[in-house]
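Visitor: the following block contains a protein sequence and its predicted model.
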Amino acid sequence: MQSPKIPLSIGTVVVAAGRGERAGASKDGPKQYQRIGGRPVIAETLARLVTWRPDMPIVVVIHPDDRALCNDALSPFAGHRNLVVVTGGPMRQQSVLNGLEALQSAGVTHVFIQDAVRPFIDDGLLDRIEQALANVADAALPVLPVADTLKRGTSDGLVSETVSRQGLFAAQTPQAFRFETILDAHRRASDLGRDDFTDDAAIAEWAGIPVRLVEGSPDNVKLTVRRDMIMADEKLGGGLLPDVRTGNGYDVHQLEAGDGVTLCGIFIPHDQKLKGHSDADVALHALTDALLATCGAGDIGDHFPPSDPQWRGAASRIFIEHAAKIVRDNGGTIMNADVSLIAEAPKVGPHRDAMRRALSDMLGITIDRCSVKATTNETIGFVGRREGIAAIATATVVYGRKRA
């Protein structure tokens, strides 16, 4: 009989306070700030978490000396309203506790605890862990069966015995827990001066919390030594020709007397408004078409017919998020979104950063991948006569295998 499923509200603590000496010295600092595929390891890890759950509260725990490095590495996530950075302690265990304490105000029911230097987590792994928690597990641990033959050695360098691999697993992160349960366990361990646990699942075991094993991922490696960093960089750098697709979209809406226009999800007070069946956000309509074009999924009218009364006055955010889901369901990763607005008025410049943050939030990508530009039509044509606003959008998506 299957256990009843429970609703989840998940937050994540990303542990990034280590020194990482085994990875070797680098001008970029500790290994979590060294670059793979052109960006810091920690940024790659966070990008995958944000893509999986764009609104998920995330606490990043860093070393006190790394504030400048962290600010630089996380600058692409400036638009993520649920991201908090705190400092850790001298031991990983204290850093995790600091992260959990900082996450408590978010009101989550469950927490993922993730190493910053495991940048190859994927949606499938995260989905499996979430499923275990939803099936009323207090704790979930991604693991891989031990494949190598194990030997026990002596102090003088000789083999003393062969150890059976039966029932042995290698632990990965993110390790996931009911929030209040693991917070209480960490607090009790701290109060008793216990700082010898090697991971959070070990604390859960000590506290008597049952830990459910979940299938891990062979790709979910921890970057430890310099060779790991080189291999990770090569993996992200490619070798195979990537499946990169670009989609274009164009839309125009008529202007009429009113009190303001909505562009890229941001309302701008104005003496006119855009006429349309929904909120007439011409920018998001063009971008919706651009996203759908990358996987041959038709256009906005196929999915949200203007003849359907349920879309009257609807926020165009619904259309964008629907298109982004179609892209991801087809195995796509949104890399970039670019919107050009053609209008005589209102001025877009003062609202550009708010628009970029809105696009970042809607698409689940970092703000440096979102561009908004504007130009006039030099008083020529319907745009020049202030009869309408037009938008041109381009979306770049990399496609891989479809999610199961």
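Guide: Right, received. Where do you want to start?
Visitor: contacts, neighbours, all on C-alpha from now
Guide: Will do.
Visitor: strands along the stretch 151-300 of the chain, start to end?
Guide: 159-163, 169-171, 175-178, 212-215, 243-257, 260-263, 266-269, 272-274 (DSSP state E, counting those that start in this stretch).
Visitor: show me what the longest one is packed up against.
Guide: Same thing as strand 243-257. strand 272-274, helix 282-293, strand 388-399 (3 or more CA pairs under 8 Å, 6 or more residues apart in numbering; DSSP states H and E).
Visitor: ok, which of the ones you listed comes nearest residue 232?
Guide: Smallest distance to residue 232 across the helices and strands packed on strand 243-257 (CA to CA): 18.5 Å, for strand 388-399.
Visitor: quick check: angle from the closest one to helix 282-293?
Guide: 30 degrees (axes from the mean of the first three to the mean of the last three CA atoms, to 10 degrees).
Visitor: structure two is appended below for comparative analysis:
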Amino acid sequence: MMNIGIVFAGGTGKRMNTKSKPKQFLEMHGKPVLIYTLENFQNHPKIDKIILVCLESWIDYAKNILKKFCIDKVCCIVPGGKSGQESIFKGVKAAHELFNDEDVVLIHDGVRPLIDESTITSCIESVEKYGNAITVSPAIETIFLKKVNSRQVGKIFNRACCEMAKAPQCFRLGDIYQAHCQAINDGEENFIDSASLMQHYGYSLYTVEGTSENIKITTPADFYIFRAIMDAKESFQILGL
């Protein structure tokens, strides 16, 4: 059995308000955000291969930085689709052409650079035991349903019973591939992530609790938080803590 990371670097970064580069290629201390993400999979002893899904116009750039930073577990780069769901399917389809149905795929955002080794390990173990793994973190703010076309607050949920879905989201390759094929046949095009797609097609999902640091860099504020965390880690390393 093999463990394959499918990492997505297909976003254009509209909420980041950057005009020079997509957010996944912005640099922190001379290294692109995407490389920080990929290094966590590259350096994990249980990850065998990586498939990178990338903006088509940035594939050559991605190839250059993979070579520069010695990311050699990437076995192929495929262009992203018009939507997140289509991009995920393209990565899963590429994996299905290369690997076996029983292999494990870890679907991850290229702009979640603070994923840690322990979470990746726990996800693989969960797939081996339960068939899938959805990385989560506890909800720390109040969550409620908004009334449609209204400013009125709807149902308020007990946050002690809520968790925030993050990444990676992990499955047996055959399961996620067949679910995507079924969605295409059904004309279902609006799933927000792999977890919602799999639940829609009847799969029971199992959680793995990740760290609070596993943020998704979507806005300038997220980038500043990432920088602060990296600076703090560097300082602790210098001080021997």
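Guide: Arrived safely. Given the structure is predicted, the values throughout are model-derived calculations rather than measurements.
Visitor: out of the strands of the stretch 151-300 of structure 1, nearest to residue 400 of structure 1?
Guide: That would be strand 243-257 among these, by CA to CA, at 7.0 Å.
Visitor: any idea which of the strands of the stretch 151-300 of structure 1 is most buried?
Guide: Stretch with highest mean neighbour count among those: strand 175-178 (a mean of 26; mean count of other CA atoms under 10 Å).
Visitor: so which residue is dead centre in structure 2?
Guide: residue 108 (2.1 Å; CA atoms, centre = their mean).
Visitor: what's that residue aligned with over in structure 1?
Guide: Aligning on TM-score structural alignment places residue 108 of structure 2 opposite residue 114 in structure 1.
Visitor: which one in structure 1 is aligned with residue 2 of structure 2?
Guide: Residue 2 of structure 2 maps onto residue 9 in structure 1, by TM-score structural alignment.
Visitor: give me the number of residues near that match?
Guide: Look at residue 9 of structure 1: counted by other CA atoms under 10 Å, it has 15 neighbours.
Visitor: picking that back up, wait, is the match of residue 108 of structure 2 part of a helix?
Guide: No: per DSSP: H, G, I helix; E, B strand; the rest coil, residue 114 of structure 1 lies outside any helix segment and is strand.
Visitor: so what's it up against?
Guide: Residue 114 of structure 1 sits next to 12, 13, 14, 15, 173, 174, 175 when contact means CA atoms under 8 Å, 6 or more residues apart in numbering.
Visitor: run the last query once more with 7 Å
Guide: Listed by CA atoms under 7 Å, 6 or more residues apart in numbering, the contact partners of residue 114 of structure 1 are 13, 14, 15, 173, 174, 175.
Visitor: now residue 218 of structure 2
Guide: Contact analysis of residue 218 of structure 2 by CA under 7 Å, 6+ apart lists 13, 15, 16.
Visitor: out of those, who's nearest residue 194 of structure 2?
Guide: residue 13 (20.6 Å).
Visitor: the closest one -> structure 1?
Guide: Per TM-score structural alignment, residue 13 of structure 2 is aligned with residue 20.
Visitor: neighbours of its match, how many?
Guide: 18.
Visitor: what of residue 37 of structure 1?
Guide: The burial count for residue 37 of structure 1: 15, using other CA under 10 Å.
Visitor: one more: the one 10 residues further on?
Guide: Neighbourhood size, residue 47 of structure 1 [other CA under 10 Å]: 19.
Visitor: follow-up on the earlier one: surely the match of residue 13 of structure 2 is in contact with residue 31?
Guide: Yes: judged on CA atoms under 7 Å, residue 20 of structure 1 makes contact with residue 31 at a distance of 5.5 Å.
Visitor: no further queries at this time; thank you.
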